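Colleague: starting from these lines, generate the structure:
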Amino acid sequence: MMYFETEDIDSEKKVKDLLADLGKSTMRGIRKCPKCGTYNGTRGLSCKNKACDVVFKEAGEKKKQSVEVSKLNTGTSTRVYSVRMKDKGPDHRGFVQLPILQPDLSSDSDAYLSQVSALCFVESCQRLFNTNILKCHERQVLPSVSTCSHILSAMRCYVEASPLMIDYDILQSLNFCSSLKEEIWRMVNESPGPLVQRVSKNVMAVRCKVTTKDPLGFLHVSFVVSPRLKENVCMCTCATPFLLSSKRPEKKSGVCMHYYICIAAFASDSKCSEEFANFIANESSTSSALIAEQNGMMSDLDVEEPLSL
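Modeller: Okay, here's the model as predicted:
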């Protein structure tokens, strides 16, 4: 009997010695339910007390919001947001511009004025900027003050796009023609903000010339690896999608200047250079950049200031 008691005492002593340096317990990693007082993990989506109906939506909403909408760095006071088009898939996005003055969303008047003066440039949206202008000239049609989900998402956005800066030495090392390198570097120096910003896993927001199609001076370029086709697919809103084949690199048509700007930005970033290694390798092994010069792409690349509210 004494033998077992001595063994238990030795075991307890070993456990205490093992946990002696852990320090005092803290509340880190847990939170108290505001309704029933039950302690839950910070990653939990709802209270673990089955009798309690409290749902913690923060984690899910933050993850969802970070994909749906991102604020762009325009380099000016203009507030432009990249918004996902929910009805067309994760890689289809549009833009929203909000008033320069940051509204107080807790104030009904500020929130109303912000919604009315905000501009939506998402295709197929009823609040589309071009559509609203046309309707203002129709007889017996009053301008609509109703807002859309894209504007509401932008007003609630707290996620900023990740800027991808272009390094001069990296740009010079790429297999681009000299005139293409000079034009990209000129745009880097003249642009008030970064040329390329990452708004989701596959989609980049790229600066472009201000046109009727792209009045904010931004467009979207997506990069997708297609396992079925075993090809790299690039889709820019300025042109039709095109395939980048490693087997037949000379067969590349429809490649736009914005694609090469993204490649330069990927190569200049350590993380993106790994994620988009296939796209970068495709350019390092081809002379396809010469196609850009032959097609006269650089005539439409002046960076201009977008319209402001």
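Colleague: alpha carbons only for contacts and neighbour counts from here, please
Modeller: Will do.
Colleague: count of neighbours near Leu195?
Modeller: Residues lying near Leu195 (other C-alpha atoms under 10 Å) number 28.
Colleague: Gly217 is in contact with that one, correct?
Modeller: No: under the criterion of C-alpha atoms under 8 Å, Leu195 is not in contact with Gly217, lying 10.5 Å apart.
Colleague: need the overlap of contacts for the two.
Modeller: Arg207 (C-alpha atoms under 8 Å, 6 or more residues apart in numbering).
Colleague: Val83: what's it in contact with?
Modeller: Glu68, Val69, Ser70, Arg93, Gly94, Phe95, Val96, Val122, His150, Ser153, Ala154.
Colleague: how far away is it from Cys148?
Modeller: 12 Å (C-alpha to C-alpha, to the nearest Å).
Colleague: and for Lys252?
Modeller: Distance of Lys252 to Cys148, computed by C-alpha to C-alpha: 39 Å.
Colleague: who has more neighbours out of these two?
Modeller: Between Lys252 and Cys148, counting by other C-alpha under 10 Å, Cys148 is the more crowded of the two (16 against 13).
Colleague: list the buried ones in stretch 11-19?
Modeller: Along stretch 11-19, not one residue counts as buried under the neighbour rule (16 or more other C-alpha atoms under 10 Å).
Colleague: quick one: distance of it to the chain centre.
Modeller: Stretch 11-19 sits 51 Å away from the centroid of its parent chain (C-alpha atoms, centre = their mean, to the nearest Å).
Colleague: likewise for stretch 219-235?
Modeller: 17 Å.
Colleague: measure that stretch end to end?
Modeller: With C-alpha to C-alpha as the measure, stretch 219-235 spans 11 Å from end to end.
Colleague: and the next helix or strand past the strand or helix carrying Asn278?
Modeller: Assigned by DSSP states H and E, Asn278 belongs to helix 277-284. Next along the chain after helix 277-284, taking DSSP H and E as the criterion, comes helix 289-294.
Colleague: one more, please, to line up against the first structure:
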Amino acid sequence: MPSLPSSMDPCPGRPKAPSFLSDLGKATLRGIRRCPRCGTYNGTRGLSCKNKTCGAVFRAGARRQPGTDAVRLLGGARGQLYSVRQRDSRCFVELGTSETAIQTPEGTLLTQLSSGRCHAPACAKAAADKQCQHLKLALGCQAEATPLPLKSSVLGAVQAPAEAKQSLWALATEPTGPLVQRVTKSVLVVKCQASTRHGLGYLHASFGQRRFSCACRPPGHGRAQRRQQHREEEEEEDEEEEEEAPPARCIHFLACICAFASDESLAREFSEFLASDGSGGTGRVWGLKGTVTPQLLRGPGLAPRARGAAAARAKKRKRDPGPGCHQVLDESQVSLSFQEWLGSVTERIHQTMHYQFEGHPEPLVFHIPQSFFEALQQRISSGSGKKRLPNSTTEFVRRDALPLGTFSKYTWHITNVLQVKQIFDTPEVPLEITRSFVQNRDGSYEPFRSPRVEVEPLPEGLGPHEKQPPLRPLELQTFLKVGHTSPTQKEPTPFTIEWIPDILPRSRLGELRLKFQYGHHGGPRQPPGRGDPPPEPPLATITFP
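Modeller: Got it, this is the predicted structure:
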């Protein structure tokens, strides 16, 4: 192919190709491809996008952290805080709203705009008006982190310096959210002291196969420290063994293992970490070996055999796939205790006290054995030397509904809210006299689940601690209306218990009815109407640095 004259060359300033490349033809895009998410050009052999702010995965062989792309955290201090997947790690994203006031001849016009900030290092340096992929994932987030409990008895029994335990307990009792939250199967978010590196006061920690990593230390820090110690002590260890050894622990590891040990199911799942001394070869023992773990795992020898027991159970499931024709359930062994039933009643009361509805609900109706009501009547009469008689007894004839006949109805009016709590309290489901709620973006309300922190007496050396008041988000609450709930009220509001025995005479089942009212604390309650669009959420001023 003859070359073009210089006057006809479309790119006269470009250096001419050598003569042996003159017949290559038109250039193609062979060997590269565009990322479908961000448009960056990548090699066809690439496993994931080389754009660090994108992290799109092209092939199943790419290392991708399992779990949800974005998870909403509980108790964000300044707004809604999210943990978002960032290639092989995770980053934090803040979402909120900003309010602007504009003066017009008609008055003040308030505008509310959604705002957000990504704390990934690569995104923080990008333009402020450019929305990164992490912000988009947070905006479409539907998942929520799981708060982990923390018992002070576990924290007191752990082998760690007293100042470290005091620091953790102070963080755990702050009303800004739980100390440890679970984001994915292996990734946790731990509350920490705010610093220039962790300005939000949160960081990520992960537990893998006998390995723990924390964002408080740069990658490879634990490995370098172990190698330094290896050189100093001149120990001859196998390199593979050295890589599998756990790294030196930090205070955030202490927070995680205390949270694991505070819950029986978590203690079984992370039994390998709880059974180790946690020193990582540093001589600093921050573990639970020989203290709390044996009691939680039901026997001191169970933790090392946890994996073998799980494998044995899996083999058994393969031989016997589960309930079916090979297993016969003994009906005589199926029973419901009074406290289990009463716990369900208490849970029904909680469900009824919803901020989104009026405070005059329909009566709660239960059909229960006579023995259950006799046990409930003992609770009604508790504190008195004799059985408390009903406030009224009524004979009535039922003709317009089944069952037909003449029945007796016994009614008790309880006008002391503490007595109501004493009647319906159970060890598993204590009665909540007040319930807290948060408002969603669509104007609806949902109960606020505060972190499960059990306040227990601390052992000597930790010092006294004050009981923290419960967190009341936005002061949106419902409360039981029992007794005098307002200064102008003349007659007390009762919590009414009605009992109609022998609704089913052969089975000795009666009908229990609970009638009560509840009120609302906080801003104006605006439940969304049926068929109407939900109202806008209340205006709030949230400023991001």
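Colleague: quick one: TM-score?
Modeller: Once superposed, the chains reach a TM-score of 0.54 (TM-score structural alignment, normalised by the length of structure 1), with 193 aligned residues with a C-alpha RMSD of 3.4 Å.
Colleague: all strands for the stretch 51-200 of structure 2, in order.
Modeller: Remark: strands assigned in the stretch 51-200 of structure 2 by DSSP state E, counting those that start in this stretch are 70-72, 80-86, 89-104, 107-118, 143-144, 146-147, 150-151, 180-182, 187-191.
Colleague: can you point out the buried residues in the last one?
Modeller: I take that to be strand 187-191 of structure 2. The neighbour-count check on strand 187-191 of structure 2 (16+ other C-alpha under 10 Å) flags Val187, Leu188, Val189, Val190, Lys191 as buried.
Colleague: got it, and the third one?
Modeller: Along strand 89-104 of structure 2, these residues count as buried under the neighbour rule (16+ other C-alpha under 10 Å): Arg90, Cys91, Phe92, Val93, Glu94, Leu95, Gly96, Thr97, Ser98.
Colleague: by how many degrees do it and strand 107-118 diverge?
Modeller: Calculated by axes from the mean of the first three to the mean of the last three C-alpha atoms, to 10 degrees, strand 89-104 of structure 2 forms an angle of 170 degrees with strand 107-118.
Colleague: contact partners of strand 89-104 of structure 2?
Modeller: Identification of contacts with strand 89-104 of structure 2 by C-alpha under 8 Å, 6+ apart yields 65, 79-85, 108-120, 134-135, 138-139, 204, 539-543.
Colleague: run the last query once more with 7 Å
Modeller: With C-alpha atoms under 7 Å, 6 or more residues apart in numbering as the test, strand 89-104 of structure 2 has contacts from 65, 79-85, 108-120, 135, 138, 540-543.
Colleague: for Val199 of structure 1, see how far away the aligned partner of Glu264 of structure 2 in structure 1 is.
Modeller: Using TM-score structural alignment, the equivalent of Glu264 of structure 2 in structure 1 is Ser270. Look at Ser270 of structure 1 and Val199 of structure 1: by C-alpha to C-alpha, they are 17 Å apart.
Colleague: before we move on, what about Leu244 of structure 1?
Modeller: With C-alpha to C-alpha as the criterion, Leu244 of structure 1 and Val199 of structure 1 are 22 Å apart.
Colleague: also Glu275 of structure 1?
Modeller: In terms of C-alpha to C-alpha, Glu275 of structure 1 sits 15 Å off from Val199 of structure 1.
Colleague: of these two, which one has the most company?
Modeller: A count of neighbours by other C-alpha under 10 Å puts Val199 above the other of Glu275 of structure 1 and Val199, at 27 against 13.
Colleague: leaving out the residues flanking it, which one is nearest to that one?
Modeller: Nearest residue to Val199 of structure 1 in three dimensions, chain neighbours excluded: Ala161, at 5.0 Å (C-alpha to C-alpha, 6 or more residues apart in numbering).
Colleague: tell me the contacts of the one you found?
Modeller: Residues near Ala161 of structure 1 by C-alpha under 7 Å, 6+ apart: Ser70, Lys71, Leu72, Gln197, Arg198, Val199.
Colleague: OK, contacts around the aligned partner of the first one in structure 2?
Modeller: Ser70 of structure 1 is assigned Val71 in structure 2 as its aligned equivalent, the criterion being TM-score structural alignment. Applying C-alpha under 7 Å, 6+ apart to Val71 of structure 2 gives the contacts Tyr82, Ser83, Val84, Cys141, Ala143, Glu144, Ala145, Val183.
Colleague: over to Leu296 of structure 2?
Modeller: Neighbours of Leu296 of structure 2 in contact, by C-alpha under 7 Å, 6+ apart: Glu264, Ala267.
Colleague: what lines up against it once you look at structure 1?
Modeller: For Leu296 of structure 2, there is no aligned residue in structure 1 (criterion: TM-score structural alignment).
Colleague: thinking again about what came up before, mind giving me the PyMOL command for buried ones among the contacts of strand 89-104 of structure 2?
Modeller: Here is the PyMOL selection string for the buried members of the contacts of strand 89-104 of structure 2, based on 16+ other C-alpha under 10 Å:
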select buried, resi 65+79+80+81+82+83+84+85+116+117+118+119+120+135+138
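Colleague: could you give the angle of the lengthiest strand in structure 1 to strand 79-84?
Modeller: Assignment by DSSP state E gives strand 218-226 as the longest strand of structure 1. Between strand 218-226 of structure 1 and strand 79-84, the angle comes out at 30 degrees (the same axes, to 10 degrees).
Colleague: show residues contacting strand 218-226 of structure 1.
Modeller: Contacting residues not belonging to strand 218-226 of structure 1 are listed as 91, 202-208, 231-237 [C-alpha under 7 Å, 6+ apart].
Colleague: run the last query once more with 8 Å
Modeller: If you take C-alpha under 8 Å, 6+ apart as the criterion, strand 218-226 of structure 1 is touched by 91, 93-94, 202-210, 231-238, 258-259.
Colleague: ok, Gln225 of structure 2 - how many residues close by?
Modeller: Neighbour tally, Gln225 of structure 2, other C-alpha under 10 Å: 13.
Colleague: correction: the previous question concerned Leu364 of structure 2.
Modeller: With other C-alpha under 10 Å as criterion, Leu364 of structure 2 counts 15.
Colleague: separation between it and Thr352 of structure 2?
Modeller: The value you get for Leu364 of structure 2 to Thr352 of structure 2, if C-alpha to C-alpha is used, is 9 Å.
Colleague: do the same with Gly280 of structure 2
Modeller: 51 Å.
Colleague: ok so, going back, of all the contacts of Val83 of structure 1, which two lie farthest apart?
Modeller: Put simply, by C-alpha to C-alpha the two of those set farthest apart are Ser70 and Val122, 14.1 Å from each other.
Colleague: can you tell me what Gln370 of structure 2 aligns to in structure 1?
Modeller: In structure 1, no residue is paired with Gln370 of structure 2, using TM-score structural alignment.
Colleague: no more questions from me, cheers.
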